[in-house]
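> my questions concern the predicted model and sequence given below.
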Amino acid sequence: MTVVRTVFTAPEPDRGGGREADPVTTEIVRQGLNAAADHMKRSLIRTAFSPIIYEALDFAVAFYDEDMCMLAQAPTLPAFMGTLGFCVRAAVDGVGGPDALAPGDVILYNDPYGTGSHPQDAAMVVPVFHAEELVGYAAIKAHWLDIGGKDPYCTDTLDVYQEGTIFPGVKLYDAGRLVTDVYRMILANSRMADMVIGDINAMVAGTRAGAEALAAIVARHGVETFRRCVARMYDHGEALVRAWFSALPDGVYTAASVIDSDGVSGRPIPFGVAVRVAGSRVEVDLTDCPDQVPGPINCPLPSTVAAARLAIAFLAGAGEQPNEGHFRPLELLTREGSLFHPTRPAPCFLYGIPADHAIELIIRSLAEGVPDSVPAASGGDINSLVWWGNRKDTGAPWADGAPHPVGQGASPRGDGASALMFLSESATRFTPAEVWEARNPWRIERLALAPDSGGPGRFRGGLGLDLSFRCLEDQYLTAALARTELEPWGLDGGLPGRPNRLTVEYPDGTAADYALRTRVPLPEGAVVHLRTGSGGGYGPPEERDPEAVRADLREGYITEEHAREHYPHAL
């Protein structure tokens, strides 16, 4: 099969030269773009209908220049960071290219092979003009509760056509006028049409607010000054990342792991990653993986790009909000027709499972080169649960879904954080129990940090979470858990943490574990126990500070039995 080299950013055109831009003005432009992106984010949150958007923040917002290079992104869903550029390009191509655009256009795009996601992750793109000249794009990509797939959330699809209705770049608004045929098609292909339309209108409002803010920044500084500042901004991001990699020894860094299952065959899926560092250039090689698999864990190229970008930003981004320049030093190797570069119509609903695994494996591979910067493994998954049904009293359809937090890996500098979202969703939020209980037919009977779950070590892994949901009405659940077999690895002598697990306790006293399972019937009275994974430890447990062990005992993070087994020197 063909090996494909993806270069993230073409050379920036010379528009007067970034070196000529005033550094103070450049910083004003950069911070203005970040503030405008946050404005777009807030507009969406305040108008969205679904908790998956306004509570969990399962979306991303960003600006792109006219060459479709990322100007700025608000802190939202990092996993979408590398995919929105693909969405913008494919959406614009779908309506005929930049020459077919006009002020007031809003383009809808959700083809999984262009978004890198399942069809529920839909993109809205608004072109931005200044004095009739195209200067950029405002874009939002957000999760809709349902868009006509075989189920509202799927773990067992066999091709992409089972996964939802696809809009391959169509104008929802044409020069400011609603295209009613497209609007009606969306309504006709959703089980929760009222909520989806509410979220779509919120996305339109958000992208329009962002487009106005971007246009105002361009108008304030003038097109030429703005472009020179953007060129300097990109150059700064590139220099920052190149400096980080220049400090590493040149060489090839490798790591390998195993994905539990593809959701259909039940077979484990091994894969490896190689990171090649040469001077200030880095190449991520994901060709050491199986061919595309029968189940829906194939990861389309845009999300493979996003995984590589996210790993590099985590290590070398210095905590800055990224722009396109940060990714110029990065190249990606994939193999067309493989797990990380599938071809249509391979199913890809659970694309995030291999993407998330690859993120941590890329980071792990560099532990030899930068041991002071690489943490042990986390729980390694977002533990997606999606629930739906019809309300008992009214028959009205309802649905909800959320990611759930895991323990983070310990590092050379300290214990891992407890119960935070996995890196790919690190800016998302954990829905409050009060919101869940007010909206859905559940009762939360347990929500607590899990004692003894963190991997022992000189520095302890972060704790996972124990959650128990009691069903107050009949309903359905799709469980999409990964890393249920693989224990989160420790580093430098640290011990592993616990894997993820979901158990349903039925009213008749029976129980069953589920990892990837679609449409699990939950009768009234059933209890769903979710045990999210923890972080691995760092360093030998016998080197842990005795006072830290005693503090963990006082706080209830570990039990006395656990302390006697792993930290007897502290007792």
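Looks like it came in fine.

> from now on I want contacts and neighbour counts done on CA atoms only, so please keep to that.
Fine.

> can you get me a residue count around residue 546?
Residue 546 has 15 neighbours, counted by other Cα atoms under 10 Å.

> how much space between it and residue 264?
47 Å (Cα to Cα, to the nearest Å).

> and if you look at residue 41?
The value you get for residue 41 to residue 264, if Cα to Cα is used, is 37 Å.

> so for the two, which residue has more residues nearby?
Set residue 41 next to residue 264 and count neighbours by other Cα under 10 Å: residue 41 wins out with 27 against 17.

> any idea whether the more buried one is helix, strand or coil?
Following DSSP: H, G, I helix; E, B strand; the rest coil, residue 41 is assigned to helix.

> tell me who's in contact with it.
60, 61, 74, 206 (Cα atoms under 8 Å, 6 or more residues apart in numbering).

> residue 512 too?
Residue 512 touches 503, 504, 505, counting by Cα under 8 Å, 6+ apart.

> my guess is it is in a helix, correct?
No. Looking at residue 512 with three-state DSSP, it is strand, so not inside a helix.

> against residue 281, how distant is it?
49 Å.

> repeat that for residue 546.
Applying Cα to Cα to residue 546 and residue 281 gives a distance of 43 Å.

> so where does residue 376 fall, helix or strand?
Using DSSP states H and E, residue 376 maps to neither a helix nor a strand.

> next, count neighbours for it.
31.

> ok, it touching residue 489?
Yes. Using Cα atoms under 8 Å, residue 376 makes contact with residue 489 at a distance of 6.2 Å.

> residue 4: neighbour count?
When neighbours are counted by other Cα under 10 Å, residue 4 comes out with 13.

> and the host helix or strand of it, how far out from the chain middle?
Element membership of residue 4 [criterion: DSSP H and E] is strand 3-7. Here the centre of strand 3-7 is set off from its chain's centre by 22 Å, with Cα atoms, centre = their mean, to the nearest Å.

> same for that strand, what does it pack against?
strand 330-335 (3 or more Cα pairs under 8 Å, 6 or more residues apart in numbering; DSSP states H and E).

> tilt between the strand it packs on and strand 3-7?
Angle, strand 330-335 to strand 3-7, by axes from the mean of the first three to the mean of the last three Cα atoms, to 10 degrees: 160 degrees.

> and here is the other one:
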Amino acid sequence: MFDRTNLQVLANHARAAAENMAHTLHRTAHSAFVKETQDFTVMLMDRSGATFAVPMELGATWYPGLSYHRAIAMVNDYRPGDVAFTNDPYSGHVATHAPDTHLWKPVFVDGEIVAWTGGHIHNTDMGGAVPASLSRALTEIHQEGIRFPPMKLVREGVFDETILRIMSTNVRKPDLNIGDIKALVGALNTGERKIQAMVKKFGKAGFVEGVSALLDHAEAQARAVLRAMPDGTWQFADYADEDSVEANPCRLKLTLTIKGDEAVLDFTGSDPQLGSSLNVPSGGDPRHTMLLVGVYYVLYTLNPKILLNAGLTRPFTCITPQGSVLNPVHPAAVGMRSLTCARLRSVIFGAFSQVLPERLPAAGWTGFSTEPCGVMQV
């Protein structure tokens, strides 16, 4: 059913739906984090929770490969009108620090879940030891604010006021938090209506088939980019800021191996988890979106027409030893993980720039010299 023309039509519908969700959230949010800095995401997901469409005009760009499947599975008995949420970095590994509250909503057609709408907003404050809940000096997750494991926030269209009351009691700016969360629920509702319109246009079976085809197409595009690269192994290391006055800079190391249309990103040799909040909670997920942000940029640089969805992650496998800065164990603090993620992107650029030096930029300057990088051609 889905030839290239029809698939592009569906992709356009899906992206337009995601853009509508983003504008709904942006226009109705309360906080500067959402309205001014656009620290939010929205997305459409397939039945398993894999992202198949994101906006390009508004919001953060880190999440096209995000999958909610683990968090979705931690909540039972979804019904029409339900919305689940979490902000716990150690439950479901969707949220990656406590201020990021992720919500997801099932989209039912004829009594069956055909897709999900989802997204996150960065709350102004989630309580904890310091205003805004973020400080490099914090040493454990318990200091970074109240956390909610995956649970229902809205039941058949009705907010759970007990949860809202608990949140309001524990945060410094409850009106901003609750306002932004309700704005995100509105965005999810917008996405739900758009998905139902797509189902009406393509049919339920056709829509489900088309979404799967979108993910497969992005995977094929990513594999085509990898096949155009030489096989081999490349290493690159760089350093993030030290996590305290007396500490050393945090070392991030990557061994990149490309073979055919697959790639392995082995972060063995990166520093152990830190005593500060610079850790990145990937949960050991071999395709965690935080680990692959730099890869998305590489792929998009080499093919600006590539579809941004979770299919891009399939050809890549990340190795992050447990207890390392990129796979910390509870109760490691993670609030400032974005600082480490910024350097992580540079490490990925540094490795891939050796693969295609004539087409890809080198890693950004950090003030530290990188280690000598051996290149082994296969």
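Done, it's in. None of these values were measured; they are calculated from a predicted model.

> TM-score for these two?
The TM-score (TM-score structural alignment, normalised by the length of the second structure) is 0.90; 360 aligned residues with a Cα RMSD of 2.0 Å.

> rewinding a little: shared with the second structure, which of the contacts of residue 41 of the first structure?
Cross-checking those against the second structure gives 60, 61, 74, 206 as conserved contacts, using both residues aligned by TM-score structural alignment, their matches' Cα atoms under 8 Å.

> widest-spaced pair of those?
Among these, the pair separated by the greatest distance (Cα to Cα) is 74 and 206, at 12.4 Å.

> the two: which is more packed in?
Taking neighbours as other Cα under 10 Å, residue 74 of the first structure and residue 206 compare with residue 206 leading, 29 against 24.

> residue in the second structure matching that one?
Structural correspondence for residue 206 of the first structure with respect to the second structure (TM-score structural alignment): residue 187.

> give the closest residue to its match in space, chain neighbours not counted.
Nearest non-adjacent residue to residue 187 of the second structure, counting by Cα to Cα, 6 or more residues apart in numbering: residue 21, 4.6 Å away.

> list the contacts of that neighbour.
Contacts of residue 21 of the second structure by Cα under 8 Å, 6+ apart are 42, 187, 188, 190, 191.

> in the second structure, what stretch matches the host helix or strand of residue 550 of the first structure?
Element membership of residue 550 of the first structure [criterion: DSSP H and E] is helix 546-555. Alignment of helix 546-555 of the first structure against the second structure: no match, by TM-score structural alignment.

> which strands and helices lie in contact with that helix?
On the basis of 3+ Cα pairs under 8 Å, 6+ apart, helix 546-555 of the first structure makes packing contacts with helix 560-566.

> surely residue 344 of the first structure and residue 113 touch.
Yes. With contact defined as Cα under 8 Å, residue 344 of the first structure reaches residue 113; the gap is 7.4 Å.

> quick one: which of these two has more around it?
A count of neighbours by other Cα under 10 Å puts residue 113 above the other of residue 344 of the first structure and residue 113, at 26 against 14.

> and the more buried one, what element?
helix 112-115.

> cool, residue 245 of the first structure as well?
Assigned by DSSP H and E, residue 245 of the first structure falls in helix 223-246.

> that helix maps to which residues in the second structure?
Helix 223-246 of the first structure maps onto residues 204-227 of the second structure, going by TM-score structural alignment.

> pick the one among the contacts of residue 41 of the first structure closest to residue 476 of the first structure.
For the contacts of residue 41 of the first structure, the nearest to residue 476 of the first structure is residue 60 (27.9 Å; Cα to Cα).

> what does residue 178 of the first structure align to in the second structure?
With TM-score structural alignment as the criterion, residue 178 of the first structure pairs with residue 159.

> in the first structure, what range does stretch 98-116 of the second structure match?
By TM-score structural alignment, stretch 98-116 of the second structure lines up with residues 119-137 in the first structure.

> now the terminal residues of that stretch, how far apart.
21 Å.

> same check on stretch 341-348 of the first structure?
11 Å.

> name the residues of it that are buried.
Of the residues in stretch 341-348 of the first structure, 341, 342, 343, 346, 347, 348 count as buried by neighbour count, 16 or more other Cα atoms under 10 Å.

> the third one contacts residue 299, correct?
No. With contacts defined as Cα under 8 Å, residue 343 of the first structure does not count as touching residue 299, sitting 9.8 Å away.

> could you pull up the residues touching residue 80 of the second structure?
So residue 80 of the second structure contacts 106, 107, 108, 156, 157 (Cα under 8 Å, 6+ apart).

> and if we set it to 6 Å?
For residue 80 of the second structure, the contact set (Cα atoms under 6 Å, 6 or more residues apart in numbering) comprises residue 156.

> and residue 361 of the second structure, by the same measure?
residue 353.

> and it, how far from residue 302 of the second structure?
For residue 361 of the second structure relative to residue 302 of the second structure (Cα to Cα), the value is 11 Å.

> which stretches of the stretch 151-300 of the second structure form strands?
Listed in chain order, the strands of the stretch 151-300 of the second structure (DSSP state E, counting those that start in this stretch) span 151-155, 158-159, 232-240, 250-259, 262-266.

> other residues contacting the third one?
Contacting residues not belonging to strand 232-240 of the second structure are listed as 249-258, 343, 351, 370-371, 373, 375-378 [Cα under 6 Å, 6+ apart].

> now restrict those residues to buried residues only.
250-258, 343, 351, 370, 375.

> right, and out of those, which lies closest to residue 199 of the second structure?
Set against residue 199 of the second structure, the nearest of these by Cα to Cα is residue 258 (38.8 Å).

> number of nearby residues for the counterpart of residue 89 of the second structure in the first structure?
Taking TM-score structural alignment, residue 89 of the second structure has residue 112 as its aligned residue in the first structure. For residue 112 of the first structure, the neighbour count with other Cα under 10 Å is 31.
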